[in-house]
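Peer 1: Have a look at this prediction, sequence included:
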Amino acid sequence: MLKIDQLELGPIQTNCYIISDDQKNCLIFDPGEESKKIEALVKKKNLKPIAILLTHAHFDHIGAVDDIRERYSVPVYLHHLEKDWLSRPNLNGSGKYATLPDYRMKDADVLLTDEKTLEIGSFKMDIFHTPGHSPGSVSFSFGKEGFAIVGDVIFRGSIGRTDLIDGSEKRLLQSIEESILPLPKHMILYPGHGPETTPDQELNSNPFLKVFKQ
């Protein structure tokens, strides 16, 4: 059975998820900032990171990527449509804010291209391309374990913003309709910000999804 640890990192309190198996191997999702906090949790739990996976490449999800990658010598996975975003502040959004430094990370080691089943060590997950918040947003579903990492596609009572580079509310709602709502209704959705939710809860209470109940 997999275990999930959550850290809220950086100025926007981005959720970083650390998923570990019985052998203490772990995957790190969206290390957005504050690498020392991630390292402290890994050490406390005696975990061994084997990969970093990014739901997308906005600055608040990538700030600690290089620190963690170099600390543990692990590969970074990212959708190919955002392959240039890690190193370009104008794309990852950090260049939009004068109060932020320019975020420039090294390229991803593995580019995801298709919706498929991905296996890393003992971890097995289904990848869904869920664009709209950003062109390369992906969600990772651990069906047997009953949860999914959904990034900024959907939140409890809300959806991801669509006013950034290549964002589209129409495409985002389509992604939610085609990839998120068909998941088991009580599957736990772990978003990029805020508390977890479920497809059933959002279908019945999220004001942005009223169109799907008509």
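Peer 2: Cool, the structure landed. Numbers count the residues shown, from 1 in each chain.

Peer 1: C-alpha only now, for contacts and for neighbours.
Peer 2: Will do.

Peer 1: all helices in this protein, in order from the N-terminus.
Peer 2: For the chain, the helices defined by DSSP state H cover 35-44, 65-72, 89-92, 169-175, 199-205.

Peer 1: Give me the angle between the second one and helix 35-44.
Peer 2: Meaning helix 65-72. Relative orientation of helix 65-72 and helix 35-44, computed by axes from the mean of the first three to the mean of the last three Cα atoms, to 10 degrees: 30 degrees.

Peer 1: Put this next to the previous one:
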Amino acid sequence: MSQTAPTPPLKAAILPVTPLQQNCSLIWCTATNKAALVDPGGDLDMLKANVAKAGVDLQKILVTHGHIDHCGEAGVLAKELGLPIEGPHEADRFWISRLDDDGRKYSINGQVFEPDRWLQDGDTVTVGELTLQVIHCPGHTPGHVVFFHEPSRFAIVGDVLFQGSIGRTDFPMGNHQDLLDAITHKLWPLGEDITFIPGHGPVSTFGQERKTNPFVGDHAMGVA
């Protein structure tokens, strides 16, 4: 008789938002049904409809970094639903302070907000009974953070790393070497089996990127 596979502690759904098709993630704790939206940059009606469809209890908003496609409407949603915002690192205050101006520039609704909690490297955030580690990964922006759930071997990396690419560093306060160092010194040591949701495009694993990524793969970095 076949055995039913155990329910994973964390489930996630990818909900692309804004004309830039940014991967907002809905994550939830299967034990408690408590949920968080990570990087709700826009399309709030669609996001709220998907939360309702999933039947989960939205508890908070998490933000990886201050670019408008990731957090332009995070403050709007937080205010409407009475939710706290956690993240990013305070070094991204520069970007969050520009959201109104960047909204006009990119024709995306953006509204300046103040997170309830700025995050630092080594912090943790909770969603129901889940505890996610906070990893500060500057380079794309100075205050970018990654959320890592060790028991699930799962990470939400924002615009640090993509399938086959890495985040842009030509924006104000970007730093290419910082980004390379963050990926190779902070993410790779977590393990090749880590599945990650990037800020744009398809899901991948750290192992796949170490093998094939032309920017930070082992071959590109001169690792034997």
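Peer 2: Looks like it arrived, so ask away. Just so we're clear, the structure is a prediction, and the values are computed from it rather than from any experiment.

Peer 1: out of the helices of the first structure, deepest packed?
Peer 2: helix 89-92 (a mean of 20; mean count of other Cα atoms under 10 Å).

Peer 1: Is it possible to get TSV of the helices of the first structure that adds distance to residue 182 of the first structure?
Peer 2: Converted to TSV, the helices of the first structure look like this (distance: least, Cα to Cα, whole Å):
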stretch	distance to residue 182 of the first structure
helix 35-44	32
helix 65-72	31
helix 89-92	29
helix 169-175	11
helix 199-205	8
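
Peer 1: For residue 110 of the first structure, find the nearest of those.
Peer 2: Taking Cα to Cα, helix 65-72 is the member of those nearest to residue 110 of the first structure, at 12.7 Å.

Peer 1: What range does that closest one cover in the second structure?
Peer 2: Helix 65-72 of the first structure corresponds to residues 74-81 in the second structure, going by TM-score structural alignment.

Peer 1: roughly how far is the matching stretch from the heart of the chain?
Peer 2: Centre-to-centre, stretch 74-81 of the second structure and its host chain are 18 Å apart (Cα atoms, centre = their mean, to the nearest Å).

Peer 1: swap in stretch 38-56 of the first structure?
Peer 2: Centroid separation for stretch 38-56 of the first structure versus its chain: 14 Å, with Cα atoms, centre = their mean.

Peer 1: ok, now stretch 28-39 of the second structure?
Peer 2: On Cα atoms, centre = their mean, the centre of stretch 28-39 of the second structure falls 14 Å from the chain's centre.

Peer 1: same deal with stretch 184-193 of the first structure?
Peer 2: With Cα atoms, centre = their mean, you get 12 Å for stretch 184-193 of the first structure.

Peer 1: quick one: that stretch aligns where in the second structure?
Peer 2: Using TM-score structural alignment, stretch 184-193 of the first structure corresponds to residues 191-200 of the second structure.
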